[in-house]
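S.K.: what would the 3D arrangement of this be:
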Amino acid sequence: MKFASLAMLAVSLSGCSLFSHGETGKSAVPESQRTLHELCDFPKQFYITRFNATELKVSPAQGKSLTEKIGNFNECSYRNGDSKYLGYVYISYRIAGETPTVSKYPPSRILTVDGVPVTQVIEPLPPTWEPSAPPPIQLSAADDGVDGQLRFYSSDDETIQAGAKVLVNMIRTLKN
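M.R.: Just a heads-up that it's a prediction; the model follows:
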C-alpha cells in the first residue's frame, strides 16, 4: 500500500513541472523585454501611409496596458479618425515544440521577405459587405519561435508587399 501511495505521489509531482517557469521549464512562454507600446507603434506608418489614416486610433486588445511586456497572444487594432476599422497586428511567442499558428482559410500565395516565408490569406468578405469592397488580407509569418500577423483590407499588390515587409521587420525587431 505504501508503495502504491509513493508511486502516485511521484507521478503527481512529476506533472507539476509541465508549466514551470524556472530554468528547467521548457514549456514556459518566453517574455520579451519589449512592450505592447512598441508592438502597437510598429505598423502605424504602414496604416497611415497606405490607408490615409491621418488620425489613427490604436488600441491593444484584451484590455491590456501598453506598458505590459510582450508575451503570448498580443494584438493591437487600428481605426481611422472616423472609427472605420483598418486592421490589426498580432505577435505571439511559441513554447518550444509548438507549431506556428495557421489560418482556417487556405493561403492564396506565399511571399518571401528576407528569407522568411509570409503566407497571404484572402479571407471571404462578410455577407453584408459590398462585393466591390477590398478583401480582408491576413499576412502571417513565423521566425525563431515568434508568430506574427498583419491584417488589413486591400487588393493592391504594392500594399500587400509593403505589409509583408512590415510584418517580417516587426517580428525580427520585437523577438529579442
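
S.K.: from here on, just use CA atoms for contacts and neighbour counts.
M.R.: Fine.

S.K.: tell me, how many residues neighbour Ile48?
M.R.: Burial of Ile48, expressed as a neighbour count using other C-alpha atoms under 10 Å, amounts to 15.

S.K.: quick check: which element contains it?
M.R.: The secondary structure element spanning Ile48 is helix 44-51 (assigned by DSSP states H and E).

S.K.: and that helix, what does it pack onto?
M.R.: Contacting helix 44-51 under the criterion 3 or more C-alpha pairs under 8 Å, 6 or more residues apart in numbering; DSSP states H and E are the following elements: helix 157-174.

S.K.: mind giving me the packing neighbours of the helix it packs on?
M.R.: Secondary structure elements in contact with helix 157-174, counted by 3+ C-alpha pairs under 8 Å, 6+ apart, are helix 36-41, helix 44-51, strand 109-113, strand 116-122, strand 136-143, strand 146-153.

S.K.: one more, so I can put them side by side:
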Amino acid sequence: MSERLQPGDPAPAFSLPDADGKRVSLADRAGRKVIVYFYPAALTPGCTKQACDFTDNLELLAGAGYDVIGISPDKPEKLAKFREKESLGITLLSDPDKAVLSAYGAFGEKKLYGKTVTGVIRSTVIVGADGKVERALYNVKATGHVAKLIRDLELAPAGGEQGD
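M.R.: Coordinates of the predicted model:
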C-alpha cells in the first residue's frame, strides 16, 4: 500500500502523456496552485460526473489561481475520446503503469462492494504554488466532491447558491 501524502509534503514530481500524447509535468505548473485528482477510469458514470464537475467549475478555479489535472491509468487514446465525448476542459493525463498514482497514495487496497480489492483510490491532492501538498483527500465521492472542494477552499461565488 502506498503512503498517503500529508500537508507540507513535497508533491511528487511527474511527467505523463496527456490525451494528445504530449508530455505534461508538474514542473510546468511551478508557481501555480494545482488540483491533481486521481480517478479509476474514463467514460464511467462516476468519473464522468467528476470530470464534468471540474470542467463546469474550471473558470472559477482558474480565476482563483488553480490548474486542474486528472490522472487515471487510461491510455491517451481513451482520454481523448473521454475529452471529446464530454467536452472536457481539464487536462487529463495517462498513468498506465500507475507510478504517479502510487507516488500520490492513490493506488492500493480499497473496499469495493464490501470486498477488498487493489485499484485506484479516488483522491484529490492540492499542490501549492511552492510545490508542497496543501491538502490530500482520499476515498472521495465522485458526486458532490467538486462542490465540497470549492466550499472548503472558500471559492464559492458571493451571493450564495447558484441558479440554473
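
S.K.: TM-score of the superposition?
M.R.: TM-score for the superposed pair, counting by TM-score structural alignment, normalised by the length of structure 2: 0.28. Supporting figures: 76 aligned residues with a C-alpha RMSD of 4.7 Å.

S.K.: I'd like the helices and strands packed on helix 157-174 of structure 1 as JSON lines, with distance to Ala164 of structure 1 appended.
M.R.: Converted to JSON lines, these look like this (distance: least, C-alpha to C-alpha, whole Å):
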{"stretch": "helix 36-41", "distance to Ala164 of structure 1": "16"}
{"stretch": "helix 44-51", "distance to Ala164 of structure 1": "11"}
{"stretch": "strand 109-113", "distance to Ala164 of structure 1": "7"}
{"stretch": "strand 116-122", "distance to Ala164 of structure 1": "7"}
{"stretch": "strand 136-143", "distance to Ala164 of structure 1": "7"}
{"stretch": "strand 146-153", "distance to Ala164 of structure 1": "8"}
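
S.K.: quick one, which of those is nearest to Ser59 of structure 1?
M.R.: Closest approach to Ser59 of structure 1 among those (C-alpha to C-alpha): helix 36-41, 7.5 Å.

S.K.: sort out which residues of the closest one are buried, please.
M.R.: Leu36, His37, Glu38, Leu39, Cys40 (16 or more other C-alpha atoms under 10 Å).

S.K.: same check, this time on stretch 44-51 of structure 1
M.R.: Along stretch 44-51 of structure 1, the positions that meet the burial threshold by neighbour count (16+ other C-alpha under 10 Å) are Lys44, Tyr47, Arg50, Phe51.

S.K.: show me where structure 2 has its strands.
M.R.: All strands of structure 2, identified by DSSP state E, fall at 15-17, 23-25, 33-38, 66-72, 91-94, 107-112, 115-120, 123-127, 133-138.

S.K.: many thanks, have a good one.
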